[in-house]
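1. The following comprises the amino acid sequence and a computationally predicted model.
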Amino acid sequence: MASSQIMKLESDVHMKASAEKVHDVYCSRTHHIANICPEKVQGVEIHEGEWGTEGSIICWNYVNDGKKCVVKEVIESVDNENNKVTFRVLEGYLLKDYMSFKFILHAIPQEKGSIAHWTLEYEKLKDHNLDPHTLLELVSDVSKDVDAHLITQAA
């Protein structure tokens, strides 16, 4: 059994799009992500509630490490003023290795564009379980695809 301690992995992705636009995609237009990078994310569906609303439940189908994965998450918090959204995993393969798992995206405005600051917060079920580095890489890569999409939309 693992010591019950919350661990974090963090990553910054430099974006050309504004923090508001990045936040809007992840918060209110989450379902578009599957259209933006279908090779990474096959589907994002809402199961309860409305896009961009705390308490809403979303199901993600994506590929991580060459494996098809499904995760059901609740939008735990939305901070539109600070362009921050937190997703907490309710069901899915991640809960085989982790007691709890959260994805936190904070889009931080910069002089030019923004930074997508990702935090993965998790509690391992067993000490020897791996840290989710490939998942952090995936969310960073998806952010780059979202950025490229937002830039072409603005052009």
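-> Nice, I can see it.
2. From here on, just use CA atoms for contacts and neighbour counts.
-> OK.
3. Identify the residues contacting the spatially closest residue to Lys102 that is not a sequence neighbour.
-> Leaving aside its sequence neighbours, Lys102 sits nearest to Arg88 (Cα to Cα, 6 or more residues apart in numbering; 4.4 Å). By Cα atoms under 8 Å, 6 or more residues apart in numbering, the contact set of Arg88 is 73-76, 100-103.
4. try this one next to it:
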Amino acid sequence: MGRLEVEVEAKSSADKLWEAIKDVTNLLTIFPDRYKSVDLLEGDGKSVGSIILLKYVEATPGLTFLKERIEEANDTNKSLSYSVIDGELLGLYKTFKVSLQVVPKGDGSLVKWSLEFEKASEQIPEPSFVKTFTVQTFEGLDAYIQKP
């Protein structure tokens, strides 16, 4: 098993950022340059067992869609974890599980994000592109929240 971690500082309060992260359907509005569609296949998209289908724009290299299932969702701790259950990534990685937590930090907040993955073979590189994508997503989400 491999693991990647990153922390992203945000100007938005932990409460505001958490609410934005939980509302996965916002991704389409905030990042039309990344997502073609975001569909809830099961559940409300915020609670355990929900299944979300993300379709990416053509400009996203090697990725057309991703289906993820929420494994944990805790409003009190502002934490969430989900597993990729379908999509091109599973051709490269046997498991792909993301965990995140939003914690207050001064007037803003801090997103603690981690990815656990298992490569399908030793030739597969670490998914470091996901780390970059994640940082850009949280920074973009924070900027969106900060808009007047």
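-> Here it is on my side, so go on. Small disclaimer: the values here were computed from a predicted structure and weren't measured.
5. The residue nearest to Lys102 of the first structure pairs with which position in the second structure?
-> Alignment note (TM-score structural alignment): Arg88 of the first structure maps to Ser83 of the second structure.
6. Just give me the match in the first structure for Lys112 of the second structure.
-> With TM-score structural alignment as the criterion, Lys112 of the second structure lines up with His117 in the first structure.
7. Could you tell me whether its match really is in a strand?
-> Yes: counting by DSSP: H, G, I helix; E, B strand; the rest coil, His117 of the first structure is part of a strand.
8. Next up, the contacts around the aligned residue in the second structure for Ile58 of the first structure.
-> Residue pairing (TM-score structural alignment): Ile58 of the first structure is matched to Ile52 of the second structure. By Cα under 8 Å, 6+ apart, the contact set of Ile52 of the second structure is 38-42, 45, 67-69.
9. Which of those remain contacts when I look at the first structure?
-> With both residues aligned by TM-score structural alignment, their matches' Cα atoms under 8 Å, the contacts of those that the first structure also has are 38-42, 67-69.
10. From those, pick the one nearest Pro148 of the second structure.
-> Nearest to Pro148 of the second structure, judged by Cα to Cα, of those is Val38 at 25.3 Å.
11. what's the counterpart of that closest one in the first structure?
-> Aligned partner of Val38 of the second structure by TM-score structural alignment: Val44.
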